[in-house]
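Novice: okay, predicted coordinates and the sequence, questions at the end:
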Amino acid sequence: MESAELLLTELVTNALQHTGSHGFFHVRAELRGSLCRIEVNDGSAERPKLREATLSDESGRGLLLVDAISHSWGVSKDGATTWATLVSDEPAVEPDTDFVCERALSISPDANAAAAARVAARTQLAIMSWPGPHNVAVDVLYVLVRNAVEHGLAEGSAGRKLDVWLRINARGELLVDVQDHTCDFPRFEQAVRGELGRGLWGAQRLGAVLSWFPAGHGKTVRAILQPGPVDL
């Protein structure tokens, strides 16, 4: 919460510098799973730039702080909106359950699991007629299944398969769910940042919003993909 408040403060301060003390700006905050996204639109076409402040400067460190504490940040193509995201290690409390279509896959957690999931998902996505980029979806699924095989198999789970779901919600988003056999996800934020490997970081760079939550006797790692182009 403190990090989110600090991000909001710095983004609003940046907006005030662009619009002046009497300018208007719009703030939007959204929590999706374990990811919080904050956006501030100041209506200015001047793109904010990250710069190094000197010891004598009284300002200019705002975006340096944003860069340091955020999971990712950026500026919209028109320069008017600056956004930043934070990822929490805590599981999502209320995962999305409003589905209009879903397909289940049962994958054996062996060396061929990720490749098998990719092939099966191509067929299911075609049947589901999801309008988003299928190649991105199967690549994200490949990452989640590989991650589950490498890190989500508990002792004594031999013979148990990975449960994989492809779901479309009422907003047309595709939810890729992979349930493994362990109940927690330590250092989830570091994994998404790419500090523990490139897998989940790569899925996030493909436009996936990642989260995790307890499910059954294990946990589910979820990736949400938009039905259209994603602004990275």
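Specialist: It's in.

Novice: can we go C-alpha only for contacts and neighbour counts from here?
Specialist: Fine.

Novice: can you give me the helices in the chain?
Specialist: Secondary structure of the chain by DSSP state H: the helices cover 2-19, 62-69, 113-128, 134-151, 188-193, 199-205.

Novice: any chance of the ones you listed in CSV, plus distance to residue 225 and mean neighbour count?
Specialist: What follows is those, written out as CSV (distance: least, CA to CA, whole Å; neighbours: other CA atoms under 10 Å):
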stretch, distance to residue 225, mean neighbour count
helix 2-19, 23, 18
helix 62-69, 24, 17
helix 113-128, 13, 17
helix 134-151, 7, 20
helix 188-193, 16, 20
helix 199-205, 10, 19
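
Novice: which one of those lies nearest to residue 221?
Specialist: Closest approach to residue 221 among the helices of the chain (CA to CA): helix 134-151, 7.2 Å.

Novice: give me the packing partners of that closest one, helices and strands only.
Specialist: helix 113-128, strand 174-179, helix 199-205, strand 218-225 (3 or more CA pairs under 8 Å, 6 or more residues apart in numbering; DSSP states H and E).

Novice: ok and the shortest one relative to strand 218-225, angle-wise?
Specialist: Interaxial angle of strand 174-179 relative to strand 218-225 (axes from the mean of the first three to the mean of the last three CA atoms, to 10 degrees): 160 degrees.

Novice: packing partners for strand 174-179?
Specialist: Contact analysis of strand 174-179 by 3+ CA pairs under 8 Å, 6+ apart lists helix 134-151, strand 162-169, strand 218-225 as its packing neighbours.

Novice: want to compare, so here's the second one:
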Amino acid sequence: VSVAVAPSLADADVSDVTSTALTATVASHVNDDVRADLEHLPAVSYWENTPEAYRELATDAGYDETGISERREAIALEAYYQSYKDKRELVADLLFGDDEETDRPVNGDLAAHVSEQFRAKLDTGLETAQENLTTESVDGISVAVLDTAAFTHRYNFPTTTLLLDALHRREREDDSFVTLGLGDDELHVRATESLNVRDLGDAIAEAAPDAGVHVVGGQDGHIEFLPGERDAVRQAALDALDATLA
């Protein structure tokens, strides 16, 4: 049986709900026996602005801020390697291995070790990205642009999306800040204000009709375009930002 879960249909505000938080909540309601095993997962899934209710659940389950952060970073790294080699057992150990049947305490060595690797790789990527970031002001909006084709690689960690997330968190400086990751045939956007990528994609497609612009994913997806149309897409994106930011 397939069931679609859409809290937004009940007028619930899901703007800050991660897929992990939603999945853990549904699983807990479907099978109450697993509730105790999942209480820390929602907090682990937030890189920032973790809802206090989720933070308290993780604390009550025995996970402090360090333990939550280490698992978040460790899972991000192993999720990347999962695409090349099965890491399900390691992921399970990172998320669920801390119990009476293991020798590791709740905030044990495994997550700390993997998260240390994550931070080393991410810091290296961020250092390179920051040195090659260009910034400009567009109608009062601060925009940082990174050439992701030159400074990220799909076969290396960190991934484009993860690097842009971290770069945006580090570089944003006011209420109107946008980070653009521009590759040879795709555009990723991060913004401090609400931005529907589908609306931005429509505006770019209208301004650059020969670029073959289309949006992949929902309102938080990314934009793809034809190789060779990079400059036209870049300018169209900059021109459209003011109108598409909420």
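Specialist: Received the coordinates, thanks. Every value quoted in this text rests on a predicted model; they were computed, and no experiment measured them.

Novice: report the TM-score for the pair.
Specialist: Once superposed, the chains reach a TM-score of 0.25 (TM-score structural alignment, normalised by the length of the first structure), with 97 aligned residues with a CA RMSD of 5.9 Å.

Novice: export the helices and strands packed on helix 134-151 of the first structure to a markdown table and tack on distance to residue 72 of the first structure?
Specialist: Listed next are these as a markdown table, based on distance: least, CA to CA, whole Å:
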| stretch | distance to residue 72 of the first structure |
| --- | --- |
| helix 113-128 | 27 |
| strand 174-179 | 21 |
| helix 199-205 | 10 |
| strand 218-225 | 17 |
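
Novice: and the ones you listed: which comes nearest residue 9 of the first structure?
Specialist: Nearest of these (CA to CA): helix 199-205, 25.2 Å.

Novice: which elements pack onto the closest one?
Specialist: Counting contacts by 3+ CA pairs under 8 Å, 6+ apart, helix 199-205 of the first structure packs against helix 134-151, helix 188-193.

Novice: of all those, which one is nearest residue 31 of the first structure?
Specialist: helix 188-193 (14.9 Å).

Novice: any chance of the helices and strands packed on helix 199-205 of the first structure in JSON lines, plus distance to residue 221 of the first structure?
Specialist: Compiled in JSON lines, those are given as follows (distance: least, CA to CA, whole Å):
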{"stretch": "helix 134-151", "distance to residue 221 of the first structure": "7"}
{"stretch": "helix 188-193", "distance to residue 221 of the first structure": "10"}
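
Novice: out of the ones you listed, which is closest to residue 203 of the first structure?
Specialist: Residue 203 of the first structure lies closest, by CA to CA, to one member of those: helix 134-151, at 5.2 Å.

Novice: quick one, helices of the second structure?
Specialist: So, for the second structure - with DSSP H - the helices run 19-30, 35-38, 41-44, 52-60, 65-82, 88-96, 109-131, 148-151, 160-171, 197-207, 230-244.

Novice: contacts only, for residue 32 of the first structure.
Specialist: 209, 211 (CA atoms under 8 Å, 6 or more residues apart in numbering).

Novice: rerun that using 6 Å as the cut-off
Specialist: Listed by CA atoms under 6 Å, 6 or more residues apart in numbering, the contact set of residue 32 of the first structure is empty.

Novice: then residue 182 of the second structure?
Specialist: Counting by CA under 6 Å, 6+ apart, residue 182 of the second structure touches 147-148.

Novice: right, and residue 211 of the first structure touches residue 224 too?
Specialist: No - if you go by CA atoms under 6 Å, residue 211 of the first structure and residue 224 don't touch, sitting 8.6 Å apart.

Novice: on that earlier part again, which one of the helices and strands packed on helix 199-205 of the first structure lies closest to residue 162 of the first structure?
Specialist: For residue 162 of the first structure, the closest of those is helix 134-151, at 8.0 Å, according to CA to CA.

Novice: against residue 10 of the first structure, how distant is residue 83 of the first structure?
Specialist: From residue 83 of the first structure over to residue 10 of the first structure the distance is 11 Å, taken as CA to CA, to the nearest Å.

Novice: so what touches stretch 129-139 of the second structure?
Specialist: Residues outside stretch 129-139 of the second structure that contact it (CA under 6 Å, 6+ apart): 142-146.

Novice: what is the burial count for the residue lying closest to residue 110 of the second structure once chain neighbours are set aside?
Specialist: Nearest residue to residue 110 of the second structure in three dimensions, chain neighbours excluded: residue 94, at 6.9 Å (CA to CA, 6 or more residues apart in numbering). Residues within reach of residue 94 of the second structure, counting by other CA atoms under 10 Å, total 22.

Novice: also residue 166 of the second structure?
Specialist: Neighbour count for residue 166 of the second structure, taken as other CA under 10 Å: 16.

Novice: still on that earlier bit, of all the helices and strands packed on helix 134-151 of the first structure, which one is nearest residue 40 of the first structure?
Specialist: With CA to CA as the measure, helix 199-205 is the member of these nearest residue 40 of the first structure (21.5 Å).

Novice: got TSV for the helices and strands packed on strand 174-179 of the first structure, with distance to residue 6 of the first structure too?
Specialist: Formatted as TSV, these follow (distance: least, CA to CA, whole Å):
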stretch	distance to residue 6 of the first structure
helix 134-151	31
strand 162-169	32
strand 218-225	26
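
Novice: ok so, going back, most tightly surrounded among the helices of the second structure?
Specialist: Ranked by mean neighbour count under mean count of other CA atoms under 10 Å, those are led by helix 41-44, which reaches a mean of 25.

Novice: what residues does it touch?
Specialist: Residues contacting helix 41-44 of the second structure (CA under 6 Å, 6+ apart): 20-21, 54-55, 68, 72.

Novice: what's the distance between residue 75 of the first structure and residue 31 of the first structure?
Specialist: As judged by CA to CA, residue 75 of the first structure and residue 31 of the first structure stand 19 Å apart.

Novice: and for residue 87 of the first structure?
Specialist: Taking CA to CA, one finds residue 87 of the first structure at 10 Å from residue 31 of the first structure.

Novice: more crowded one of these two?
Specialist: Taking other CA under 10 Å, residue 87 of the first structure and residue 31 do not tie; residue 87 has more neighbours (23 against 13).

Novice: nearest spatial neighbour of the more buried one, chain-adjacent residues omitted?
Specialist: Here the residue nearest residue 87 of the first structure, using CA to CA, 6+ apart, is residue 35, at 4.6 Å.
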